[in-house]
Structure formats: C-alpha cells, structure tokens
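Enquirer: structure here, sequence nowhere to be found:
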C-alpha cells in the first residue's frame, strides 16, 4: 500500500476482494454444499483466481486440489453431490467421532466442550454488531461457518463505511476484524485445516481447507496494511 495520502475509493478494490473471499469460504463451511454453490465454484477461473493465490503457496495448492476435482468430477450429478455431502457430514457433523470438529472450543477448551467460555467470547464480538447466528441457541456461536459469516458481514460493513465517507467507522470495523482474526480464527483454524485436509475423502474439501488457512493468514496482513493507510 502507498504510504502517501490515499483516497477511500482507492481501498475499495481490496475491501471487495475480501468480501468475495469470505462469501466463498462461509458458504463452503456453513453447511453441506448446495448444487447452486457447486455450480458457482465450477465456473472457469473461479477457484484458480482465488484472492491472494499468487502470494500464498497454501492457497495455490488448495486451488489446484479443488480445480482438479472439479475438472474430473461432475459435481452436479447425484452421485458426486452425495459424495461431497457425505464428506462434509462425516468430518463436520457426525454421527461418528469427528476427525475435524468445526468449533473453536474443540481446539482451545481443555475438555473440548461446546458452549463454554470460548463460545461466550465469540458471542460478545457478535453482539457489538447485533450479529445473531441463524440457529442461535442450537448451534454453538463459535462454529467455523458462523465465524466466517461474521467476517463476511463486517467486510460488507467496511465497504458501506467507504460509501458513506466514514473514515472513523471504517477504521473501527477493520480493527475489530483484525482483533477477531487474532483472538479467534487464527488461534484454531490452522490446526483444524491440517486435520480436515488429512481426513478429507475428496480433493474438494482437502483443497478448500488449505485455501481457508492460507487466506486467513494473508488477510491479517491485508488488514494491517489497510489500517496503516493515511486517508
């Protein structure tokens, strides 16, 4: 980022890239893949051009995994669609022991219990922005898909602050995103990603968890650069 005076409009492209990335990632991990989502990611260049892929070996490797899978499998067929559903279900839902539980507390809580202090801390971050998870009270707030959805919502809010020329509001949102990355996602997603990549039965999820881990790491740097801009 340039160190001189920068207009708010000049930071928009990076903000919009972050919206795109978090939208893709939240839709990947919020639930089993819909055919609509699979049709979207199958578009030529969608995964290959994932943000920051040229700056991250992990994102690049993950994108290659997903791209190869999409080229060799008809993901809209019932057979392949069912395989992807099962891969998501057995890793992230059950009914058997989960190889890669998708909750923050499963990695940071000694007893690996849900709805503990870790969950409450995540809820506090949500409440500042009146973010109420869809299945509040039934799904733990620290589910990966919900944490990514929160980052997506704040990314959209940051773009809205630029439209309103609200520099102070933009800085506050970006600082809160940086804090959420450091205090939550980056504390457990790297380990989650390793476990999920190891146990995935499809290249699709093997690749997507690599993309996830690589993107979060570089997004922290992007936020640091955005907060260092003189506007």
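Expert: Thanks, I have it. Note that this is a predicted model, so its numbers are computed, not measured.
Enquirer: going by C-alpha atoms from here, please, whenever you check contacts or count neighbours.
Expert: OK.
Enquirer: which elements pack onto the helix or strand containing residue 28?
Expert: Following DSSP states H and E, one finds residue 28 within helix 8-29. Counting contacts by 3 or more Cα pairs under 8 Å, 6 or more residues apart in numbering; DSSP states H and E, helix 8-29 packs against helix 144-163, helix 203-227.
Enquirer: okay, and the residue nearest to residue 204 when sequence neighbours are not counted sits in which element?
Expert: With Cα to Cα, 6 or more residues apart in numbering as the criterion, residue 204 has its nearest non-adjacent residue at 4.6 Å, and that residue is residue 66. Using DSSP H and E, residue 66 sits in helix 57-72.
Enquirer: now find how far off-centre that helix is within its chain.
Expert: 17 Å (Cα atoms, centre = their mean, to the nearest Å).
Enquirer: give me the contact list for that helix.
Expert: Helix 57-72 has contacts (Cα atoms under 8 Å, 6 or more residues apart in numbering) with 42, 47-48, 50, 52-54, 202-215.
Enquirer: pull out the buried members of these.
Expert: 42, 47-48, 50, 52-53, 202-215 (16 or more other Cα atoms under 10 Å).
Enquirer: another one to put next to it:
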C-alpha cells in the first residue's frame, strides 16, 4: 500500500528518534545521567510503543529491558549520598566489553569489515567515505573507521532528517537509505547482535541488542517496500 507524503514524514520523525535512542544507548558510557534517562517515564513510554509491534526480536528485547528496569528500580537512588555505583559499573563494563573491547577476542567488534567475508577493508572504507561525502555527511565519531556500526546508523538518521527538511527529495533519499541499508547495515549487523547477546552480562544490553536487530529488520523491509512504491 502506497503511503502519502504526510504519512512518510510522520513515520520518519519516529524513525529518527529511534536511531537517536539506539546510538545514545550504545555510544554513551553509563553514568548517573544515563541512569536517570534510562529509568525515566519517557524511556518506558518509548519502548512500550514498540512492544505493540509484532516482531519476535523486538518483543524479546523489550521484555529483557523491562525486566532489567523492574529488578533494579529500587537500587537506583539519586538523593543524598546513596549513588547507584554498582549498577553503573556493571553497565559500563558490559557496554565496554560489547562495543569497545570485545570479550577475550572471541567477539568481533561491531565493524562491517569484521563480518563481511572477502571484503577488502581499504576498499570498504573508500566506498563508505565516498557515500558519506556525496551526501554531505560528516561522521560524528571521528576516531572510528567509516564502517563502525554507530556511524552507519547515524548516517541513516541524518538521511531521515533530510527527508523532514526536504520533502521534495523523498524519492532520492528513500532510495539512498534502502540501498545503504541493504548493501551495508543489514548485510552484517544480525551476525554481530546474535554473537554479542551470548557475551552480554546484563539483561539491559541483551535486550538492546535484540531490539537493535528487530528494529533494523523492520527498517529493511519498510525501506524496500517504500523504495518500490516511489
């Protein structure tokens, strides 16, 4: 069913928020501010909306996240001298192990070149650099190579924001998102998330990995259909 421009733009707003949330979750080193956002009503509402979507990975991920929040709600205190240091440390260690220092080398880091067999890294980096430059995109995490997962997610997020600012260019921007999702993100991210889940120590990051996998699976199908309809 072909969507009207208004519907595409409305959905785009939600999509950009979701990418922003996922990038924030995985790229922020947990601290007290992180916990305040995590245990906020806004975060609960955000995941509750996706809980209504019929997708096994999303459901599994959100259930794990909600279980984590329920189990730890009494351990979080932001008053006086009682600070949730143990919870912050557990999350920080888990996040670092999964994203920045994969566990004992048995988990490959979330870079496309680590998961695409027969792909020369230098060619991949040049190709991604060209794609980003052609779209006027400047990676926010300049210390990482072009194939780092958060940079690829952020690129899609920026293209979605362009849709909101340039509705006359919807066709081209949808095609670019679909092509990039198909050629790059979706071709390797599931292998990473499935491997990372077995190494995650906290239900929070296990849940987020499942959520990431499910959301990107939905995105891939949505973009394909949208691209064909335009």
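Expert: Noted; the coordinates are in hand. Model, not experiment: these values are computed from the prediction.
Enquirer: returning to what we had before: any chance of the helices and strands packed on helix 8-29 of the first structure in a markdown table, plus distance to residue 192 of the first structure?
Expert: Supplementary listing: these in a markdown table, determined by distance: least, Cα to Cα, whole Å:
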| stretch | distance to residue 192 of the first structure |
| --- | --- |
| helix 144-163 | 10 |
| helix 203-227 | 8 |
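Enquirer: what's the distance between the aligned partner of residue 43 of the first structure in the second structure and residue 20 of the second structure?
Expert: In the second structure, the residue matched to residue 43 of the first structure (TM-score structural alignment) is residue 40. Shown here: residue 40 of the second structure relative to residue 20 of the second structure, a distance of 16 Å by Cα to Cα, to the nearest Å.
Enquirer: more neighbours, those two?
Expert: The neighbour count for residue 40 of the second structure versus residue 20, taken as other Cα atoms under 10 Å, is higher for residue 20 (15 against 10).
Enquirer: the helix or strand following the helix holding residue 28 of the first structure vs the second structure, average distance?
Expert: Next in sequence after helix 8-29 of the first structure, counting helices and strands by DSSP H and E, comes helix 35-41. Taken against the second structure, helix 35-41 of the first structure registers an average deviation of 3.3 Å after superposition, with mean Cα distance after the TM-score superposition for the first structure.
Enquirer: just the buried positions in helix 35-41 of the first structure, please.
Expert: Buried residues in helix 35-41 of the first structure (16+ other Cα under 10 Å): 38, 41.
Enquirer: for that helix, packing partners?
Expert: Helix 35-41 of the first structure packs on no helix or strand, going by 3+ Cα pairs under 8 Å, 6+ apart.
Enquirer: okay, and the host helix or strand of residue 197 of the first structure goes to which residues in the second structure?
Expert: Assessed by DSSP H and E, residue 197 of the first structure sits inside helix 186-199. Aligned by TM-score structural alignment, helix 186-199 of the first structure falls on residues 186-199 of the second structure.
Enquirer: residue 128 of the first structure matches what in the second structure?
Expert: Match for residue 128 of the first structure (TM-score structural alignment): residue 134.
Enquirer: number of residues surrounding that match?
Expert: 9.
Enquirer: what's around residue 133 of the first structure, how many residues?
Expert: 20.
Enquirer: ok but it is inside a helix, no?
Expert: No - counting by DSSP: H, G, I helix; E, B strand; the rest coil, residue 133 of the first structure falls outside a helix, being coil.
Enquirer: wait, it sits on residue 146?
Expert: Yes - Residue 133 of the first structure is within contact range of residue 146, at 6.7 Å (criterion: Cα atoms under 8 Å).
Enquirer: what's the mean distance for the helix holding residue 197 of the first structure versus the second structure?
Expert: Looks like 0.6 Å for helix 186-199 of the first structure (mean Cα distance after the TM-score superposition for the first structure).
Enquirer: identify each buried residue in that helix, please.
Expert: 186, 188, 189, 190, 192, 193, 195, 196, 197, 199.
Enquirer: could I get the contacting residues of residue 227 of the first structure?
Expert: For residue 227 of the first structure, the contact set (Cα under 8 Å, 6+ apart) comprises 171, 174, 175.
Enquirer: what helix or strand is the last one on?
Expert: Right, the one you point to is residue 175 of the first structure. helix 167-180.
Enquirer: can you list the residues that contact that helix?
Expert: Applying Cα under 8 Å, 6+ apart, the contact partners of helix 167-180 of the first structure are 8, 125, 151, 154, 157-159, 161-162, 220, 223-224, 226-227, 231.
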